[in-house]
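Engineer: sharing a model prediction with you, sequence too.
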Amino acid sequence: MTSNEDKKSSFQEFKLDQDNELRFEVESKNEKVFLTLKSGKAEVFGTELVKGKTYDFTSGAKVAVYTWHGCTIEIKGRTDVSYIAKETPMVTYSNCHAALELMRIEAEKDNKKGPTTMVVGPNDVGKSTVCRILLNYAVRMGRRPIFVDLDVGQGQISIPGTIGALLIERPAAIDEGFSQEAPLVYHTGHKSPQANVALYTMLVTQLSNTVKERLEVNKKTRASGVIINTCGWIKGTGYEQILHSARAFEVDVILVLDQERLYNELIRDMPNFVKVIFLQKSGGVVERSKSVRSEARDQRIREYFYGTIKNSMYPHSFDVKWSEIKLYKIGAPALPDSCLPLGMKAEDHLTKLVAITPNPGILHHLLAVSFSEGDDEEIISSHVAGFVCVTNVDIDRQIITLLSPQPKPLPNNILLLSELQFMDSH
């Protein structure tokens, strides 16, 4: 082993001055890096580190440890990058939090809805990190905000191919993110909104209505407000989607990361009572290649079934007869206008249910388990109970084998096909 490798893999101690950030990345497969706060105070994306406790990070982790007052940190294990940054946007993010907190205090006095904040910007500018910081700061003030994720590509709340909402009651775990209890999840079945814009728009509206109902019934959450993460599609129809989401959720504040053009367009197009604020992205943000993104998607799906290294889960595998399930996909092939019934619009077919007979083509695909018992429209627009993955299709016996987080029976026999696939390598 060369002395250079030796240096990296032994342990390093970092002394941070106030308002500094230690950034490190773990890329190598099967590599583990251990972090301990030795003295002072520090936080990771708004979650406080406990002094003396050791946190471990595995391959793919990109971590920023920030300190307001100064601290000493020890790292054991091989990092691919590790450096101290003296320039960080944390003070700006903290100011945003303070402004939102003032709005919450006002809302509480008048028993009104607290601020609904939407974070927008292109891919890889740190939108989900800003959401996480703002949510963590809110929870540390005793708030109970709702986190809404409209980014189908990454799927922070459930798996990719979904949008959803989650009540945040405690800070995110340093290494695992927010606890996923009882999330509200809607299935789009695609890894980008472009694949079926009509469906995406419809589900965003549906999700916004459900979130508003939740704000009505819970006083504490109503004052705490909502923080919305969006996808990086910001031009053309993507921009229209941002406007639609902003209207549907009745946003009060839009934080624009790193994109002045988008900031100026929103100032032009949003009503005056919506505050549009431009924020710098963090210098620690890393651009992700297509393959890294797709690897992150696979990882999210794997964790859905198998849990994380810390919290392993043991999924179930069972057979289901074709006759016991109803399998659909959303979106029929388009008909030319001349063939359409009078008064029907061409995009209507995008939000139609199409029945599917199980076939080898669905192998490795994810299926959403619907909650709905109702008609087609209700099946498309109702939230889902969870997901299963097709691991085998037996045509002769007319049976499919499913990988499922829960034992059988399925909570419902209505299943919706997702374009996302998962190769189960366990």
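Structural biologist: Cool, got the structure. Quick caveat, the model's predicted, so the values are computed rather than measured.
Engineer: okay, CA-based contacts and neighbour counts for the rest of this
Structural biologist: Fine.
Engineer: now do residue 319 against residue 299, distance only.
Structural biologist: Counting by C-alpha to C-alpha, to the nearest Å, the gap from residue 319 to residue 299 is 25 Å.
Engineer: swap that for residue 324, sorry
Structural biologist: Applying C-alpha to C-alpha, the value for residue 324 to residue 299 is 30 Å.
Engineer: cool, residue 144 as well?
Structural biologist: Applying C-alpha to C-alpha to residue 144 and residue 299 gives a distance of 28 Å.
Engineer: quick one: which of those two has more around it?
Structural biologist: Neighbours were counted for residue 144 and for residue 299 using other C-alpha atoms under 10 Å; residue 144 has more, 24 against 17.
Engineer: what separates stretch 6-24 from the chain centre, distance-wise?
Structural biologist: Counting by C-alpha atoms, centre = their mean, to the nearest Å, stretch 6-24 is centred 29 Å from the centre of its parent chain.
Engineer: so residue 268: helix, strand or coil?
Structural biologist: Secondary structure for residue 268, judged by DSSP: H, G, I helix; E, B strand; the rest coil, is helix.
Engineer: burial count for it?
Structural biologist: 11.
Engineer: what ranges do the strands span in the stretch 201-350 of the chain?
Structural biologist: 226-229, 253-257, 275-279, 316-321, 326-330 (DSSP state E, counting those that start in this stretch).
Engineer: for the residue lying closest to residue 157 once chain neighbours are set aside, which residues are in contact?
Structural biologist: Distances taken as C-alpha to C-alpha, 6 or more residues apart in numbering place residue 164 nearest to residue 157, at 6.2 Å, with adjacent residues excluded. Contact analysis of residue 164 by C-alpha atoms under 8 Å, 6 or more residues apart in numbering lists 148-150, 157-158, 183-186, 207.
Engineer: ok, and here's another one to check against it:
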Amino acid sequence: MDRCPILVNLNPRDGVFAMPGALTATPISDNFDLEAVGGYGGSTTSGTTYHNPKQPLVKNYGFEDFAANLDLYRHHISKLGVATMSRLEEDIAVKNSGVIIDTPALTIKDIRLIEDIVSDFEVDHIVVIGNEKLSIDLQKKFVHKVSNNSLCIIKLSKSEGVVELDESYIRKCQEETIKQYFNGYFRNPLSPFKTEITISDFVFYQPVDSSEFNSSLLFAPSGDSFAPDATEETEKKEDTLDKYYKKIDDFSANNLENLVLAVTQLPATNKSPNDLLDACILGYVHVSKYEESKGRLKVLLPVPGAFPRNILIATKIGYTE
């Protein structure tokens, strides 16, 4: 195989070389492992692989629904786009092979998001499957790009053999993906490792659901006496994570047990909140039990090893062993 395209997964519902809830960019240098869950295969994030190892760049979104926090979703897409285009400039084999982007099912209502993706990844072909109206709307929206041949919009009819997925099947696939991440499968079994960590040794965050964030703003004080000056607004904009993440200070079984934690590259001692937005993910662990009396978590790792004392993100992806 003399090509090495980058496969970009922007659908957080699917786990492509990572957990559900992740956005990934992965150079593909050989065949997919069709016997693995999803037909993609494993990656070096969970251990050795039967095929050539895939090394994805992983951004943790933390939700299954791309619309749960569009600000966070767009931010990760932008950062993933920068990293992907940089790789194209540095690697001639990748540049000659191009980028293939898989998105969630989008409509014309998501045009701003589509524009962001086209811009961030310098897209020159859009394939619209089974939605003639969207194809026509995109032709109108990108008329200047289409007219100067910098963008081609291709309409494909949906195959008669395509079956719509129901929620129960999607959830089953997600559970199998998570299980495979930690345990492997018949051809490539892994040796998951259970250990305990002390909560006080780590800093925990969780992604903010936009609907909850906007609801909280309804109860914010209003009026001139509460209006911050321009300097305060600028400082708050630079230093706050309110729209994206919130720190977990009140620990309980409800917000930690049976959840997947993303292990970031940032040490727990990091004091810059904005660094969390740009941090990549080293891997994932699963919380099986929270012992409140001891302040400890029982966690499952895909491979034995020391647990890094880094900032952890509690995703909205649940899983029960």
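Structural biologist: Cool, got the structure. On a predicted model such as this, the values are computed, not experimentally measured, just so you know.
Engineer: which position in structure 1 aligns with residue 197 of structure 2?
Structural biologist: Residue 197 of structure 2 maps onto residue 320 in structure 1, with residues paired by TM-score structural alignment.
Engineer: same question for residue 180 of structure 2.
Structural biologist: Residue 180 of structure 2 maps onto residue 303 in structure 1, by TM-score structural alignment.
Engineer: how far away is that match from residue 67 of structure 1?
Structural biologist: For residue 303 of structure 1 relative to residue 67 of structure 1 (C-alpha to C-alpha), the value is 30 Å.
Engineer: the two: who's more crowded?
Structural biologist: Taking other C-alpha under 10 Å, residue 303 of structure 1 and residue 67 do not tie; residue 67 has more neighbours (22 against 17).
Engineer: distance check, that one against residue 74 of structure 1.
Structural biologist: 14 Å.
Engineer: ok, residue 357 of structure 1 next?
Structural biologist: Taking C-alpha to C-alpha as the criterion, residue 357 of structure 1 is separated from residue 74 of structure 1 by 56 Å.
Engineer: so for these two, which sits in the more crowded spot?
Structural biologist: Between residue 357 of structure 1 and residue 74, residue 74 has the larger neighbour count (other C-alpha under 10 Å), namely 17 against 13.
Engineer: give me the element that one is part of.
Structural biologist: For residue 74 of structure 1, the element it lies in under DSSP states H and E is strand 71-76.
Engineer: okay, that strand sits on what stretch of structure 2?
Structural biologist: So strand 71-76 of structure 1 is aligned with nothing, judged by TM-score structural alignment.
Engineer: going on from that strand, what's the next piece of helix or strand?
Structural biologist: strand 81-85.
Engineer: for that next one, packing partners?
Structural biologist: strand 20-25 (3 or more C-alpha pairs under 8 Å, 6 or more residues apart in numbering; DSSP states H and E).
Engineer: read off where the helix or strand just after the strand it packs on ends up in structure 2.
Structural biologist: Per DSSP H and E, the first helix or strand lying C-terminal to strand 20-25 of structure 1 is strand 32-40. Across structure 2, nothing matches strand 32-40 of structure 1 (TM-score structural alignment).
Engineer: roughly how far does the counterpart of residue 118 of structure 2 in structure 1 sit from residue 226 of structure 1?
Structural biologist: Residue 118 of structure 2 maps onto residue 246 in structure 1, with residues paired by TM-score structural alignment. Separation of residue 246 of structure 1 from residue 226 of structure 1 (C-alpha to C-alpha): 12 Å.
Engineer: the more surrounded of these two?
Structural biologist: Taking neighbours as other C-alpha under 10 Å, residue 246 of structure 1 and residue 226 compare with residue 226 leading, 29 against 21.
Engineer: show me what the more buried one aligns to in structure 2.
Structural biologist: Residue 226 of structure 1 maps onto residue 99 in structure 2, by TM-score structural alignment.
Engineer: can you pull out the helices in the stretch 1-150 of structure 1?
Structural biologist: Along the stretch 1-150 of structure 1, counting by DSSP state H, counting those that start in this stretch, helices occupy 3-9, 90-110, 127-140.
Engineer: swap that for the stretch 1-150 of structure 2, sorry
Structural biologist: Ranges of helices in the stretch 1-150 of structure 2, per DSSP H, counting those that start in this stretch, are 70-90, 92-97, 111-120, 132-141, 143-147.
Engineer: how about those in a markdown table, adding distance to residue 270 of structure 2?
Structural biologist: Listed next are the helices of the stretch 1-150 of structure 2 as a markdown table, based on distance: least, C-alpha to C-alpha, whole Å:
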| stretch | distance to residue 270 of structure 2 |
| --- | --- |
| helix 70-90 | 20 |
| helix 92-97 | 34 |
| helix 111-120 | 28 |
| helix 132-141 | 43 |
| helix 143-147 | 43 |
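Engineer: and of the ones you listed, who's closest to residue 319 of structure 2?
Structural biologist: When the helices of the stretch 1-150 of structure 2 are compared by C-alpha to C-alpha, helix 70-90 sits nearest residue 319 of structure 2, at 22.4 Å.
Engineer: what range in structure 2 matches stretch 110-126 of structure 1?
Structural biologist: Per TM-score structural alignment, stretch 110-126 of structure 1 has no counterpart in structure 2.
Engineer: measure the match of residue 180 of structure 2 to residue 97 of structure 1 for me?
Structural biologist: 31 Å.
Engineer: equivalent analysis for residue 335 of structure 1, please.
Structural biologist: Residue 335 of structure 1 is 49 Å from residue 97 of structure 1, by C-alpha to C-alpha.
Engineer: these two touch, right, residue 393 of structure 1 and residue 365?
Structural biologist: No. Between residue 393 of structure 1 and residue 365 there is no contact under C-alpha atoms under 8 Å: 11.1 Å.
Engineer: tell me which of the helices of the stretch 1-150 of structure 1 sits most buried.
Structural biologist: helix 127-140 (a mean of 23; mean count of other C-alpha atoms under 10 Å).
Engineer: contact partners of stretch 123-135 of structure 2?
Structural biologist: By C-alpha under 8 Å, 6+ apart, stretch 123-135 of structure 2 touches 107-108, 117-118, 150-158.
Engineer: so which of those comes closest to residue 303 of structure 2?
Structural biologist: For these, the nearest to residue 303 of structure 2 is residue 117 (34.8 Å; C-alpha to C-alpha).
Engineer: who touches stretch 353-365 of structure 1?
Structural biologist: For stretch 353-365 of structure 1, contacts defined as C-alpha under 8 Å, 6+ apart pick out 322, 326-332, 376-377, 380, 389-393, 395, 400, 417-424.
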